[in-house]
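# Could you look at this predicted model? Sequence included:
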Amino acid sequence: MRILICEDSALLREGLVRLLEDAGHTVVAALADADGLAGAKSLAEAVAETDPELCILDVRLPPTHTDEGIRAALALRSAHQGLPVLVLSQYVEERYASELITGQAGALGYLLKDRVADIRDFLDAVERIGAGATVLDPEVVAQLLTRRARDERLARLTDRERSVLALIAEGKSNQAIAQALFVSEASVEKHITSLFQKLGLEQDEHGNRRVLAALVHLEHGDHTDPTFRNGALR
């Protein structure tokens, strides 16, 4: 896979380059910022020139280290619809996760930087995002679930259904969910059908995006916006 990296920490940037290339990927560019502040190409220029199949960005980039990375990610998803984007963050920042999820369609990842240390899981996430999946860090999923835990629709879910919901939102397949919960795939399918019904969502091949949309929908406390019911995030 052709991958572009935008990360201001030289240590992490070079570590990602080596990790990804050792795994058989090609790093087409490794930038320290999104705006070409160090005299290199800007992120937009580098993407246009190298045509990556996945972009990995830090949430906080120079010069202010506030939201440059997330704004760059949103701009990429708007200008290059369908381009998979993986955002790395030092901490769980729900607002940024929500902005990404409710933005343009396309494969998406939002992971904590600590996850990079688990090489197997990180590379698996990279592969899944590159293949079109949506993968959220378990900590982000947990916060999205608990912040609106009293919502009447989430309250209808059983403990097992909430566990399945969290794993779906992390981008897990039915097989992976079954293995994680030590149940059969048939049981997982039944739980998914039930929780989709309780959340008022249609079940289809874009189920994980619908669940993510529902979580953000509940997080914002808006039960009337039809955007999330029409599959706009597919």
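Done, it's in.
# hey, let's count contacts and neighbours off CA atoms from now on
OK.
# Would you mind measuring from residue 168 to residue 159?
Note on residue 168: its distance to residue 159, by C-alpha to C-alpha, to the nearest Å, is 14 Å.
# Between the two, point out the one with more neighbours.
Applying other C-alpha atoms under 10 Å to residue 168 and residue 159 shows that residue 168 carries more neighbours, namely 24 against 10.
# Leaving out the residues flanking it, which one is nearest to the more buried one?
On the basis of C-alpha to C-alpha, 6 or more residues apart in numbering, the spatially nearest residue to residue 168 that is not a chain neighbour turns out to be residue 208, at 5.7 Å.
# what's near enough to touch the one you found?
Taking C-alpha atoms under 8 Å, 6 or more residues apart in numbering, we find residue 208 in contact with 134, 168, 169, 171.
# Can you list which of those residues are found in helices?
Where the contacts of residue 208 overlap with helices, as defined by DSSP state H, the overlap consists of 168, 169.
# which two in the contacts of residue 208 are spaced the farthest apart?
The two members of these with the most space between them (C-alpha to C-alpha) are 134 and 168, at 9.4 Å.
# contacting residues around residue 170?
The neighbours of residue 170, taking C-alpha under 8 Å, 6+ apart as the test, are 134, 135, 136, 137, 138, 141.
# Included below, for side-by-side comparison, is a second structure:
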Amino acid sequence: MRVVLADDAVLLREGLARILTDAGFEVVGQAGDAPALVDLVRRERPDVAVIDLRMPPGFAGEGIDAAVEIRTFAPAVGLMLLSQHVEVHHALRLMSDFDGGVGYLLKDRVFDLTAFTADVRRVAAGHVVLDSELVARLVARRRRDDPFDRLSARERQVLALMAQGLTNAGLCADLHLSAKTVEGHVRSIFTKLDLDADERSHRRVLAVLRFLRA
């Protein structure tokens, strides 16, 4: 799987390159700012781009601007955004502008090498990956008549883990629950969020995206 990296911090770029190379990726290029990233993607056509959300010259969301531009000419390229802090407004924009093949993770998550490389592969495959801290913060923002207010504390916990791409088996392992109990929580989330049964193949992603777009 071919990857390009974009971050103004050279040490972080080199660290990411080493992590991904050791995990079997081919790092085909690195960039230090948004224009260089866009040119790199045009030239190399990677499977996925790992992008710092804040880059020169303004350090104010250039990574997302570059991601939007990349999606216009290379729609198949997965886009993994990394951020130093949870920035809800940037995450909302990311989820609003893209239907899939995107991710938003805190840079601290990179140190969990197995999870990080698995998340990069999921984004490259067209899935949506969201940092659990971001999801928890969004779920905590209560709105009047918000369907997410119907969720129990346990269902919100399940939703946060679903946003990380966990299957039902993964939820069972993380929460130490039986398969039947997990299935019940997942069904309840879909019901409370008014997700129709005919959307079964996409409801895990829709459960997260519907809240972000609410």
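Thanks, I have it. Note that the coordinates shown come from a computational prediction; the quantities given were computed from them, not determined experimentally.
# tm score of chain vs chain?
Taking TM-score structural alignment, normalised by the length of structure 2 as the basis, the two superposed chains have a TM-score of 0.92; 212 aligned residues with a C-alpha RMSD of 1.6 Å.
# if we can go back for a sec, what lines up against the residue nearest to residue 168 of structure 1 once you look at structure 2?
Under the alignment defined by TM-score structural alignment, residue 208 of structure 1 corresponds to residue 204 in structure 2.
# what does residue 187 of structure 1 give?
Counting by TM-score structural alignment, residue 187 of structure 1 lines up with residue 181 in structure 2.
# pretty sure residue 31 of structure 1 is touching residue 7, no?
Yes: when contacts are counted by C-alpha atoms under 8 Å, residue 31 of structure 1 is listed as touching residue 7 (6.3 Å).
# centre of the chain versus the helix or strand residue 198 of structure 1 falls within, how much separation?
Using DSSP states H and E, the element containing residue 198 of structure 1 is helix 185-199. Helix 185-199 of structure 1 has its average C-alpha position 22 Å from the chain's average C-alpha position, going by C-alpha atoms, centre = their mean, to the nearest Å.
# ok, now stretch 171-191 of structure 1?
The chain centroid and the centroid of stretch 171-191 of structure 1 are separated by 20 Å under C-alpha atoms, centre = their mean.
# Leaving aside the residues adjacent along the chain, what's closest to residue 59 of structure 1?
Across the structure, with C-alpha to C-alpha, 6+ apart as the measure, the residue nearest residue 59 of structure 1 apart from its sequence neighbours is residue 69 (4.3 Å).
# Work out for me the element the one you found sits within.
Taking DSSP H and E as the criterion, the element that holds residue 69 of structure 1 is helix 68-79.
# Would you map the strands across structure 1?
Using DSSP state E, the strands assigned to structure 1 run over residues 2-6, 26-31, 54-58, 85-89, 108-112, 134-136.
# elements contacting the first one?
For strand 2-6 of structure 1, the elements it packs on are helix 10-22, strand 26-31, strand 54-58, judged by 3 or more C-alpha pairs under 8 Å, 6 or more residues apart in numbering; DSSP states H and E.
# Have a look at how far, on average, that strand is from structure 2.
Per the superposition on structure 2, strand 2-6 of structure 1 and its aligned residues are separated by 0.5 Å on average (mean C-alpha distance after the TM-score superposition for structure 1).
# Check the offset of that strand from the chain's centre.
Centre to centre, stretch against its chain (C-alpha atoms, centre = their mean), the figure for strand 2-6 of structure 1 is 16 Å.
# Perfect, that will be all.
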